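Novice: Got a sequence here, can you build the structure:
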Amino acid sequence: MPTAQICVARIGAPHGVRGQVRLWTFTEDPFAVLDYGPLATKDGKRSFEVDDVREAKGHLVATLKGVASREDAERLNGVELYVARDALPDTEDDEYYHADLIGLAAVNAAGDAIGRVVGIHNFGAGDIIEIAPPEGATLLLPFTNAVVPTVDIAAGKVVIELPGEIIGDDPTAA
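Specialist: A predicted model of the protein is given here:
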């Protein structure tokens, strides 16, 4: 079985003319990308070593070994960078890597199946858990203790307390 990978950063647009790139990190400490050694693409075909980083507004500006021109940097825009899951620090109780939650069964408090976790998102107002039921559209729910009171990775499940209604929903509206 291949080692699980965790996306720790995404390369953005070039910064300047000497090959620097904007780098959005998904680690608690943005500078941790320097600690993991070479970062690879999801398919593992390319790897990049972060030579230097500095903080900018909302992101880092990074120098990657072998990227020497703006044209080189432009070709990397949007590339996601991964590390092996086992290279990351262990989590504390009630902490999870998003990748650890993907694929877990979603059940209600009685243990009845709701679906499977297919994603964790954050659009700026907090984490959202995406559940794919056996049929129909996926459910996007707040990833809060009220809606997701139990995460049991060892048992392979999350318990979901579905909200009774969502403010603004009007089933009679056309």
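Novice: use CA for all of it now, contacts and neighbours both
Specialist: Will do.
Novice: any idea where the helices of the protein begin and end?
Specialist: Here the chain has its helices, by DSSP state H, at 70-74, 98-101.
Novice: Mind checking these for the one nearest to residue 84?
Specialist: helix 98-101 (11.3 Å; Cα to Cα).
Novice: The structure of the following sequence is requested for comparison with the preceding one:
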Amino acid sequence: MEDMLRVGVITSPHGVRGEVKVFPTTDDAARFKTLKQVVLDTGKETISLEIEHVKFFKNMVILKFKGYDNINDIEKYRSKDLLIRREQAVELEEDEYFIADLIGLAVVTDAGEALGTVKDAMETGANDVYIVEMKDGRELLLPAIGDCILDVNLDEGRMTVHVLDGLMDL
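Specialist: Below is the predicted model of the structure:
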């Protein structure tokens, strides 16, 4: 399991006083109000940042980090991930999982046939859709609904699914 979870991506500076626009990658952008710190992944290193204040504009979160007071301080972090430690994450309900924990799981049908591995997940509004990279290189899109996703076992690294009629034809 991943120790760090992505909650957003810096898209651009906002104004000249060191604020940044962040595209939230969490289900609830309002959770930024309660976050005190995030970890910036620059690709070469990680930097712990203290959040000074939070605003919201359309689908974006505007963040100001302590000690970053002008556009030049923050411009270099465009397109970089903002992470939190797992212990800062929201409590999940039963049958809810972090996408980072699902990626890489082996996908097996209820008949015992190995299909491939979870490559990614798409959030569609109605329900998530898991992208499974099959052994032959094709992708299978599985809706994250109870009729299709039968069991997720993170300890064993396996997801058991029922492939609904027609899904393999797409």
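Novice: still on that earlier bit, can I get the helices of the first structure in a markdown table with distance to residue 54 of the first structure and mean neighbour count?
Specialist: Formatted as a markdown table, those follow (distance: least, Cα to Cα, whole Å; neighbours: other Cα atoms under 10 Å):
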| stretch | distance to residue 54 of the first structure | mean neighbour count |
| --- | --- | --- |
| helix 70-74 | 16 | 18 |
| helix 98-101 | 26 | 16 |
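Novice: Please produce a markdown table containing these, extended by distance to residue 138 of the first structure.
Specialist: Output for the helices of the first structure, formatted as a markdown table (distance: least, Cα to Cα, whole Å):
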| stretch | distance to residue 138 of the first structure |
| --- | --- |
| helix 70-74 | 35 |
| helix 98-101 | 16 |
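Novice: Of those, give the one that comes closest to residue 60 of the first structure.
Specialist: Comparing those by Cα to Cα, helix 70-74 comes nearest, at 14.3 Å.
Novice: After superposing, tell me the mean distance of that closest one to the second structure.
Specialist: Mean deviation of helix 70-74 of the first structure from its aligned counterpart in the second structure after superposition (mean Cα distance after the TM-score superposition for the first structure): 2.8 Å.
Novice: what residues does that helix touch?
Specialist: With contact meaning Cα atoms under 8 Å, 6 or more residues apart in numbering, helix 70-74 of the first structure is reached by 13-21, 67.
Novice: Mind doing that once more with 10 Å?
Specialist: Contacts to helix 70-74 of the first structure, defined as Cα atoms under 10 Å, 6 or more residues apart in numbering, come from residues 11-22, 63-64, 66-67.
Novice: so what's the residue located most distally from the centre of the second structure up against?
Specialist: No residue in the second structure sits farther from the centre than residue 111, which is 30.0 Å out by Cα atoms, centre = their mean. If a contact means Cα under 10 Å, 6+ apart, then residue 111 of the second structure has 160-163 as its contacts.
Novice: Which of these fall within strands?
Specialist: Mapping those onto strands (DSSP state E) picks out 160-161.
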